[in-house]
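Peer 1: For reference, the sequence and a predicted model appear below.
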Amino acid sequence: MQNGLSVDVEDWFQVGAFEGVIDRADWPRLDCRVEANCETVLQIFDAAGVKATFFTLGWIAERYPALVRRIVAAGHELASHGYDHRRIFTMTAEEFAADLSKTQAILEDLGGVGIRGYRAPSFSVDGRTPWAHAVLAEQGYAYSSSVAPVVHDHYGWPQSPRHAWRPLADSDLVEWPVTTARVAGRTLAAGGGGFMRLLPYRFTHWAIERMNAEGHPAILYFHPWEVDPGQPRVAGASLRSKLRHYSGLGAMAGKLRRLVGDFEWTRADALIAAQQQRAEPWRAAA
């Protein structure tokens, strides 16, 4: 079974863990390492012969147009991660629509391809944003991967389905959440990112196998900064944020190389197209 591999293209200073100590106004003067880190990721993918989806911030794309073109030229899907990593529940529906339009225009202009997919910063589509999927559909998106069906202090919509579903009765828009695992009656996040860095590789491997055994593709994600143990340290961040962000950085590239070799992977848009060809009975709205 093919699984969905995705990269959230943002830099170390743009993450939710540091949003309280790093001001957006300071971003332009910080050490931006995303281009070099993405090159490392692209080389790992190229060596394994796999394709992925790159959910890219408009802020990054504006500053690194060659990176956007490199992603597209390598055969990967270019998708939207919003403009500057604002969480959806901090916006109005009108502001969200404007953010989508602005980012889509930037990515399509630089990449020369249509943008069909979206992932909300910090998986911030949840019960506080009942209008988000309708706005995405109105903007012409085919799919979203913006919901985390778990309990978490930074994000989560635990009442939502664990597998791909259609959130709107009058739209073909598909919501495809990142992978979770059911353990002792609880739903645990297992879709990559910090969980892949912090936990043994065998847990991620097991979670993917479990998802495939349930008859569903796994959807994994990570960030380019997660393969960069030499990135700057944020002195003013809390101990909890530092542990979350910096733990396991040195092991991530090795885990990623194992992962792309142990399973079959493809782009999110190709995965959805394959499911639709099999007349996948998407679940209705949560």
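Peer 2: Right, received. Where do you want to start? Residues are numbered from 1 along each chain as shown.

Peer 1: CA only for contacts and neighbour counts going forward, please
Peer 2: Fine.

Peer 1: What helices and strands are in contact with the lengthiest helix in the chain?
Peer 2: Taking DSSP state H as the assignment, the helix of the chain that covers the most residues is helix 93-111. Packing contacts for helix 93-111, counted by 3 or more C-alpha pairs under 8 Å, 6 or more residues apart in numbering; DSSP states H and E, involve helix 58-63, helix 65-73, strand 77-80, helix 132-138.

Peer 1: another structure for you, compare them:
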Amino acid sequence: MINALTVDVEDWYQTSDFHFPIANWHRYEDRVVENTRVLLELFSFYRVKGTFFTLGCIAERHPDLVEKIAADGHEIGSHGGWHQMLHEMSFEQIREDLFQSKKILEQISGKPVHMFRAPSWSMSPQRYQVLQVLEELGYLYDSSMQPFRTPLSGIKGIPIHPFHPVLDGEALHLVEFPPTVLNIGCMNIPFSGGFYLRALPGKFVEWALKRVNEERSGMIYVHPWEIDMDQPRLEASPIIRFVHYYNLETMKNKLERLLQVFTFSPLGEVIRNHHSFPKVPLYSNGNR
């Protein structure tokens, strides 16, 4: 079974953990290039390709990094322009953000950008119309719907497998690929990326992905800052410090172990290798 390997290219201070105003970003140390290159070297060593969901602002500031990702044969997707949560923007702002981030990434990479991942999985029932905007702008695949709830994001009850969203009775050509969870009974247990991958024992993560692979392809996601133990340690609430800094020292080894045990490809390739996906109606007041 082939799984999708994805990277959300954002710097440590751009995350939703700290929620720093964009106007203050210039105050913080820029570390995304170095950390992304470490991931590129790791993927090159294991001869694996992935999908790099990249912020437009990083592409503008570090075009050489985007060129390097593309030159290494990886797929490039949009992570938005400035890592703004979808509910914090109007639909007009979202459309402009999606258009401009796609445009700058295509100009730098020389490759079409067909994928989007919302910052912090911030797709919600109130923003389902964004899926139609994505399709209108030429995006083919989305990976923004988290199939479990957290205080920050997520949509309870959506499918845990890839699907075609149906809005207002119209099935989109767009394919939605949610982050991989382990379904046990009525529970969807996250394990496949970010804090969950850092926090959980590596053996459990391997076991869970093998269980998922008995039925379908899975998807792993990481952030460059999650392999960076030398990033600045800021004062913040205990919960924010825990979520952002916990187990950073384990992430690279866990990721490397997954690369040794499982087979990975870019997300687009995994989707294209499947012949069909179910059509699932979505409603602005909930998914059913």
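Peer 2: Received the coordinates, thanks. Since the model is a prediction, treat every value here as computed from it, not as a measurement.

Peer 1: Buried residues, the longest helix of the first structure. List them.
Peer 2: For helix 93-111 of the first structure, burial by neighbour count (16 or more other C-alpha atoms under 10 Å) applies to Ala93, Phe96, Ala97, Asp99, Leu100, Thr103, Gln104, Ile106, Leu107, Glu108, Leu110, Gly111.

Peer 1: so where is that helix in the second structure?
Peer 2: Aligning helix 93-111 of the first structure against the second structure (TM-score structural alignment) gives residues 91-109.

Peer 1: distance from the matching stretch to the first structure after superposition?
Peer 2: With mean C-alpha distance after the TM-score superposition for the first structure, stretch 91-109 of the second structure departs from the first structure by a mean of 0.8 Å once superposed.

Peer 1: residues making contact with that stretch?
Peer 2: Here stretch 91-109 of the second structure makes contact (C-alpha atoms under 8 Å, 6 or more residues apart in numbering) with 55-56, 59-60, 63, 66-67, 70, 76-81, 86, 112-113, 130, 133-134, 137.

Peer 1: ditto for stretch 262-270 of the first structure
Peer 2: 1-6, 50-53, 76-77, 116-117.

Peer 1: And stretch 189-206 of the second structure, by the same measure?
Peer 2: Residues from elsewhere that reach stretch 189-206 of the second structure, judged by C-alpha under 8 Å, 6+ apart: 179-183, 208-209, 219-223, 226, 243-244, 246-248, 250-251, 254, 258.

Peer 1: give me that answer again for 6 Å
Peer 2: Around stretch 189-206 of the second structure, the neighbours that count as contacts under C-alpha atoms under 6 Å, 6 or more residues apart in numbering are Thr180, Val181, Leu182, Ile220, Tyr221, Val222, Asn247, Met251, Lys254.

Peer 1: Just put the residues you listed in TSV and tack on neighbour count, distance to His19 of the second structure and secondary structure.
Peer 2: Below are these laid out as TSV (neighbours: other C-alpha atoms under 10 Å; distance: C-alpha to C-alpha, whole Å; DSSP: H, G, I helix; E, B strand; the rest coil):
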residue	neighbour count	distance to His19 of the second structure	secondary structure
Thr180	28	25	coil
Val181	23	26	strand
Leu182	20	29	strand
Ile220	22	24	strand
Tyr221	20	21	strand
Val222	23	19	strand
Asn247	17	21	coil
Met251	25	23	helix
Lys254	19	27	helix
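
Peer 1: Distance to Arg272 of the second structure for the residues you listed - can I get that in TSV?
Peer 2: Formatted as TSV, the contacts of stretch 189-206 of the second structure follow (distance: C-alpha to C-alpha, whole Å):
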residue	distance to Arg272 of the second structure
Thr180	17
Val181	21
Leu182	23
Ile220	17
Tyr221	19
Val222	22
Asn247	34
Met251	29
Lys254	27
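
Peer 1: Report the distance from stretch 246-264 of the second structure to the chain centre.
Peer 2: Between the centre of stretch 246-264 of the second structure and the centre of its chain there are 16 Å (C-alpha atoms, centre = their mean, to the nearest Å).

Peer 1: What of stretch 140-157 of the second structure?
Peer 2: 11 Å.

Peer 1: what's that stretch aligned against in the first structure?
Peer 2: Stretch 140-157 of the second structure covers residues 142-159 of the first structure once aligned (TM-score structural alignment).

Peer 1: related to what we said a few turns ago, out of the contacts of stretch 262-270 of the first structure, which are buried?
Peer 2: By 16+ other C-alpha under 10 Å, the contacts of stretch 262-270 of the first structure give 2-6, 50-53, 76-77, 116-117 as buried.

Peer 1: so how far is Gly56 of the second structure from Tyr13 of the second structure?
Peer 2: 15 Å (C-alpha to C-alpha, to the nearest Å).

Peer 1: Now, the buried ones among the contacts of stretch 262-270 of the first structure that are in strands?
Peer 2: Among these, the members found in strands (DSSP state E) are Gln2, Asn3, Gly4, Leu5, Ser6, Thr53, Glu77, Gly117.

Peer 1: The fifth one contacts Ala52, doesn't it?
Peer 2: Yes: with contact defined as C-alpha atoms under 6 Å, Ser6 of the first structure counts as touching Ala52 (5.4 Å).

Peer 1: returning to what we had before: can you list the buried residues of helix 93-111 of the first structure in a markdown table and add distance to Gln275 of the first structure?
Peer 2: Below are the buried residues of helix 93-111 of the first structure laid out as a markdown table (distance: C-alpha to C-alpha, whole Å):
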| residue | distance to Gln275 of the first structure |
| --- | --- |
| Ala93 | 30 |
| Phe96 | 29 |
| Ala97 | 28 |
| Asp99 | 29 |
| Leu100 | 26 |
| Thr103 | 27 |
| Gln104 | 25 |
| Ile106 | 29 |
| Leu107 | 26 |
| Glu108 | 25 |
| Leu110 | 29 |
| Gly111 | 26 |
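
Peer 1: Produce a ChimeraX select command limited to the buried residues of the contacts of stretch 91-109 of the second structure.
Peer 2: The buried residues among the contacts of stretch 91-109 of the second structure can be selected in ChimeraX (16+ other C-alpha under 10 Å) with this line:
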select :55,56,59,60,63,66,67,70,76,77,78,79,80,81,86,112,113,130,133,134
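
Peer 1: now the helices for the stretch 151-288 of the second structure?
Peer 2: 194-199, 202-213, 238-245, 248-261, 267-272 (DSSP state H, counting those that start in this stretch).
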